[in-house]
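*Asks:* give me a model of this one.
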Amino acid sequence: MEEIYTGIANLGFPIVLSIYLLVRIEGKLNQLTESIYELAQTIGNIK
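*Replies:* A predicted model of the protein is given here:
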């Protein structure tokens, strides 16, 4: 039974951490994409 807990601890934590980081990075990438689009529009309006 202890082997099962060890297996879950060794595999479960990295999986949960990876999913958490991917979700956070996705949000940051969306914000970055929007900012770049707005910057391109602003530069286009200056010309």
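
*Asks:* going by C-alpha atoms from here, please, whenever you check contacts or count neighbours.
*Replies:* Will do.

*Asks:* count the neighbours of Gly12 for me.
*Replies:* 13 (other C-alpha atoms under 10 Å).

*Asks:* another sequence for comparison is provided below:
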Amino acid sequence: MYDQLVNLISTLGFPIAVSIYSLVSLSTKLDELIKSVQEVKEDISAVIKYQKEK
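*Replies:* Prediction:
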């Protein structure tokens, strides 16, 4: 991984390497955020269903 990163920086330049790293990192965080939003959606749906049953 380190060798690939060094090769990428020397070939494409530092700004492009940082951009690619940021996109990969952001992708992981977005996946986690999507999962959290889905869980909240399910919880809200459960609460609404419970309230309608009362």
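
*Asks:* show me where structure 1 has strands.
*Replies:* With DSSP state E as the criterion, structure 1 has no strands.

*Asks:* structure 1: helices as residue ranges?
*Replies:* Listed in chain order, the helices of structure 1 (DSSP state H) span residues 2-46.

*Asks:* spatially central, which residue of it would that be?
*Replies:* Nearest to the geometric centre of structure 1 sits Ile25, at 2.0 Å (C-alpha atoms, centre = their mean).

*Asks:* list the contacts for it?
*Replies:* The contact partners of Ile25 of structure 1, by C-alpha atoms under 8 Å, 6 or more residues apart in numbering, come to none.

*Asks:* measure it to Asn10 of structure 1 for me?
*Replies:* In this structure, Ile25 of structure 1 and Asn10 of structure 1 are 23 Å apart, going by C-alpha to C-alpha, to the nearest Å.
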